[in-house]
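**Student:** My questions are about this predicted structure, shown below with the sequence.
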Amino acid sequence: MTTLFTSYRLGSLSLPNRMVMAPMTRVRAAAGGLATPSMASYYAQRATAGLIVTEGVQPSPVGQSNPGTPGLHTDEQTASWRTVTDAVHTNGGRIFAQIMHGGRVSHADTTGLQPVGPSPVPAVGAVFTPAGPQPAPVPRALSTAEVPEQALSYAGAARRAVEAGFDGVELHGANGYLISQFLSSNANVRTDRYGGSVSGRIRFAVEAVSATADAVGAERTGIRLSPGGTFWGVQESEVADLYTALLAELAPLGLAYVHVEATADEETLLRLRRAWPGTLVMNPVVPMGPKQTGRSEADHWLGLGADLISFGRGFLANPDLVERLRTGLPISPVDETTYYQGGDAGYLTYPAYQHTA
């Protein structure tokens, strides 16, 4: 019988359990988008996860969404990540970098550049900037000739990730960021080959994933998706058909995995499970929603055919989450006020469970 604690083979990696630490923005990078010693400690503390997926890492200057986030587009950034990957591997872990292009979810006050997107349609809500939240700006629509360059930026960052010692990469294709914007039917109102029909709207995602797989190997490449999600105001028409078509294009590549968020009804998600022949990582609850993934949600999706289960806030507040779930120990709550405040408080200060006599 498969449980959370059954081992799993993911490409060349042997995972000791089926628990994935989900990517979570923590805005603790140093100036210049550099990874820090505190980030190395943070990820190393959680190395008992079957697989760690990092916070979103920008692949280019214009791809940066939030202040204080790390990058993988300069030599200095690449070198800084080596401390992180070495720390995780020394503690026996495995780690993928999540490559995240913010697209329209950005601001010139953060990057010095006008955000770009598939169309000149702003995100819904306020974006983070060094001066605090500000209304999302109107992005500059990428020309047809410019779109491939943005797709290739994921591959360039992936090459740097492997150079920095990561075991692989996950493309952030979810939650209203650039790939998700192209999949959207309201953020993407293009009339060229990257818009309109389902085949047009999936084209950017397929090109970004294909380029990355070519660059570092398909077995080192995954993608995260949020079918039907409405983050940052995106909407998607024909959700089931859209994602079935996307998975059909990705299936021949032999990717490491597809990471799906529970942003659609279970019937739709099961249809996607049937459409995807490879490894499925399931995030059983909506990210940042009222409920956290627990043992019951994990077991439910393992029973429905998921191969791996991702946990976000549980790993944030419980560096020893694997052992706590294995032995039924209490799960510590997360302090939401420390999510993005910087510093080590609420970052390195969550302890492993303290047994008392």
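**Tutor:** The structure has been received and is ready for your questions.

**Student:** hey, let's count contacts and neighbours off CA atoms from now on
**Tutor:** Noted.

**Student:** which ones are touching Ile331?
**Tutor:** Residues in contact with Ile331, defined by CA atoms under 8 Å, 6 or more residues apart in numbering, are 314, 318, 321, 324.

**Student:** TSV for those, including distance to Asp192?
**Tutor:** TSV is the format used below for these (distance: CA to CA, whole Å):
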residue	distance to Asp192
Gly314	43
Asn318	47
Leu321	47
Arg324	51
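
**Student:** among these, which are in helices?
**Tutor:** In this view, those that belong to helices under DSSP state H are 314, 321, 324.

**Student:** Hmm, Thr293 and the first one touching each other?
**Tutor:** Yes - at 7.3 Å, Gly314 and Thr293 qualify as touching, with contact defined as CA atoms under 8 Å.

**Student:** Of those two, give the one with the bigger neighbour count.
**Tutor:** In terms of neighbours (other CA atoms under 10 Å), Gly314 is the more surrounded of Gly314 and Thr293; the figures are 21 against 18.

**Student:** Next, find the distance separating that one from Gly343.
**Tutor:** Taken as CA to CA, to the nearest Å, the spacing of Gly314 relative to Gly343 amounts to 20 Å.

**Student:** Please, where are all the strands along the chain?
**Tutor:** 8-10, 13-15, 19-21, 51-57, 95-99, 116-117, 126-127, 134-135, 140-141, 168-172, 221-225, 257-261, 280-283, 308-311 (DSSP state E).

**Student:** Looking at those strands, which is nearest to Tyr154?
**Tutor:** Taking CA to CA as the criterion, strand 95-99 is the member of the strands of the chain that comes nearest to Tyr154, at 6.5 Å.

**Student:** ok, structure two:
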Amino acid sequence: MTTLFDGYALGSLPLPNRVVMAPMTRSRAAAGGLATASMATYYAQRASAGLIVSEGVQPSLIGQSNPGTPGLHTDEQVAAWRPVTAAVHANGGRIFAQLMHGGRVSHPDTTGMTPVGPSAVAAAGDVFTPSGPQPAPVPRALETAEVPEHARSYAEAARNAVAAGFDGVELHGANGYLISQFLSSNANVRTDAYGGPVAHRIRFAVEAVTATAEAVGGSRTGIRLSPGGTFWGVRERDVPELYAALLGELARLDLAYVHLEATLPEEPLVELRRAWPGTLIINPTVPMGPKQTSRADADHWLGLGAELISFGRGFIANPDLVERLRIGLPIAPVDEATYYQGGDAGYLTYPAYQHAA
């Protein structure tokens, strides 16, 4: 029987266990979207994960969603990431960069530009800005001729990620950001080749992933998806058909993995497992939901055919989460007030488990 602590070959990348650190925004980058020494320490502390997926990294300035997030679209940003990836590798870890284009989930106060999206439809709720939460603005709808440029931005950032020492990249196709907006049937009300029927709504995702796989190789390319999710007000019609069609197209690319969030009931998620011929990472609990992923959740999904299990919040307060899961140690609680506040408190200040003398 497969266990969470068995090794796994992710293409040519050997993983010592099947625990994945999920991408989590922490808003600790320096001005200019630069990675920092504290970020190097943070990721290196968690290098016992089978695979780390970084926080969302913007592939372009207009793709930046939140203040304080890092980028991979300038030479300075590439140079700033090198000590981070080197620190992870020195501690025996492996790390993919998550490439996250926010699309309409952004604000001019953050980027200096009007956000773009598939259609001129605002996201639901307030977005983060340097001066605090503000209502999501109405984005500018991309012209048909502009769309391929934004798909290619993932590939360009992926080249930069490899140059910065990352082992690969994960495209953020989930949670209401740009790829998810194109998959949506209410954020995307286009009538051209990128909107309307399922075959059109998956086009942007397929083009972005294809360009990335061509740039750095399919074995270095993954994608995260939240089928049926409603983050930032997105809605999707024909969810089973939509994701079956998308996975069918992606299966041609020999990708490293697909990373699914548990945004559907178990039965349709298992059907997607059956539809995907490659490596599947499952995040068994809804991001930011009331429940954190447990060892029991992980074991359950390994039994259902997932190869790798991602843990999010558990890694924030438990840099040694793999060892805690392995021997059944208590999982330390996280201080939610420090998620995005900046600084090292609530970032580098969580210790490994202290065994009694």
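**Tutor:** Thanks, I have it. In this text, all values refer to a predicted model and were calculated from it rather than measured experimentally.

**Student:** So after superposing, what's the score?
**Tutor:** TM-score of the superposed chains, computed with TM-score structural alignment, normalised by the length of structure 1, equals 1.00; 357 aligned residues with a CA RMSD of 0.3 Å.

**Student:** hmm, back to that, Serialize the strands of structure 1 to JSON lines and add fields for mean neighbour count.
**Tutor:** Output for the strands of structure 1, formatted as JSON lines (neighbours: other CA atoms under 10 Å):
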{"stretch": "strand 8-10", "mean neighbour count": "16"}
{"stretch": "strand 13-15", "mean neighbour count": "16"}
{"stretch": "strand 19-21", "mean neighbour count": "26"}
{"stretch": "strand 51-57", "mean neighbour count": "24"}
{"stretch": "strand 95-99", "mean neighbour count": "28"}
{"stretch": "strand 116-117", "mean neighbour count": "27"}
{"stretch": "strand 126-127", "mean neighbour count": "18"}
{"stretch": "strand 134-135", "mean neighbour count": "15"}
{"stretch": "strand 140-141", "mean neighbour count": "18"}
{"stretch": "strand 168-172", "mean neighbour count": "27"}
{"stretch": "strand 221-225", "mean neighbour count": "25"}
{"stretch": "strand 257-261", "mean neighbour count": "24"}
{"stretch": "strand 280-283", "mean neighbour count": "26"}
{"stretch": "strand 308-311", "mean neighbour count": "27"}
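
**Student:** Just send those back as CSV, with distance to Ala161 of structure 1 too.
**Tutor:** Compiled in CSV, these are given as follows (distance: least, CA to CA, whole Å):
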stretch, distance to Ala161 of structure 1
strand 8-10, 18
strand 13-15, 16
strand 19-21, 18
strand 51-57, 10
strand 95-99, 7
strand 116-117, 24
strand 126-127, 27
strand 134-135, 31
strand 140-141, 28
strand 168-172, 7
strand 221-225, 11
strand 257-261, 17
strand 280-283, 21
strand 308-311, 21
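
**Student:** Tell me if I'm right that Gly229 of structure 2 and Asn175 touch.
**Tutor:** Yes - counting by CA under 8 Å, Gly229 of structure 2 sits close enough to Asn175 to count as a contact (6.7 Å).

**Student:** how far does stretch 330-349 of structure 2 sit from the chain's center?
**Tutor:** 20 Å (CA atoms, centre = their mean, to the nearest Å).

**Student:** no, scratch that, I was asking about stretch 119-137 of structure 2
**Tutor:** Distance of stretch 119-137 of structure 2 from the chain centroid (CA atoms, centre = their mean) equals 20 Å.

**Student:** What are the buried residues along that stretch?
**Tutor:** 119-124, 126-129, 136-137 (16 or more other CA atoms under 10 Å).

**Student:** Let's see if you can find the most crowded of the contacts of Ile331 of structure 1.
**Tutor:** Within the contacts of Ile331 of structure 1, neighbour counts (other CA under 10 Å) peak at Leu321, which reaches 25 neighbours.

**Student:** ok, now which ones touch the nearest residue to that one once chain neighbours are set aside?
**Tutor:** Nearest-residue entry for Leu321 of structure 1: Phe315, 5.8 Å, with adjacent residues in sequence omitted and distances by CA to CA, 6 or more residues apart in numbering. Applying CA under 8 Å, 6+ apart to Phe315 of structure 1 gives the contacts 21, 46, 321.

**Student:** mind listing what the residue nearest to Leu272 of structure 1 when sequence neighbours are not counted touches?
**Tutor:** Nearest-residue entry for Leu272 of structure 1: Thr244, 6.2 Å, with adjacent residues in sequence omitted and distances by CA to CA, 6+ apart. Residues touching Thr244 of structure 1, when contacts are defined by CA under 8 Å, 6+ apart, comprise 271-272, 275.

**Student:** Also Arg313 of structure 1?
**Tutor:** Counted by CA under 8 Å, 6+ apart, Arg313 of structure 1 has contacts 292, 334.

**Student:** redo that, cut-off 10 Å
**Tutor:** 21-24, 287-288, 291-293, 332-336 (CA atoms under 10 Å, 6 or more residues apart in numbering).
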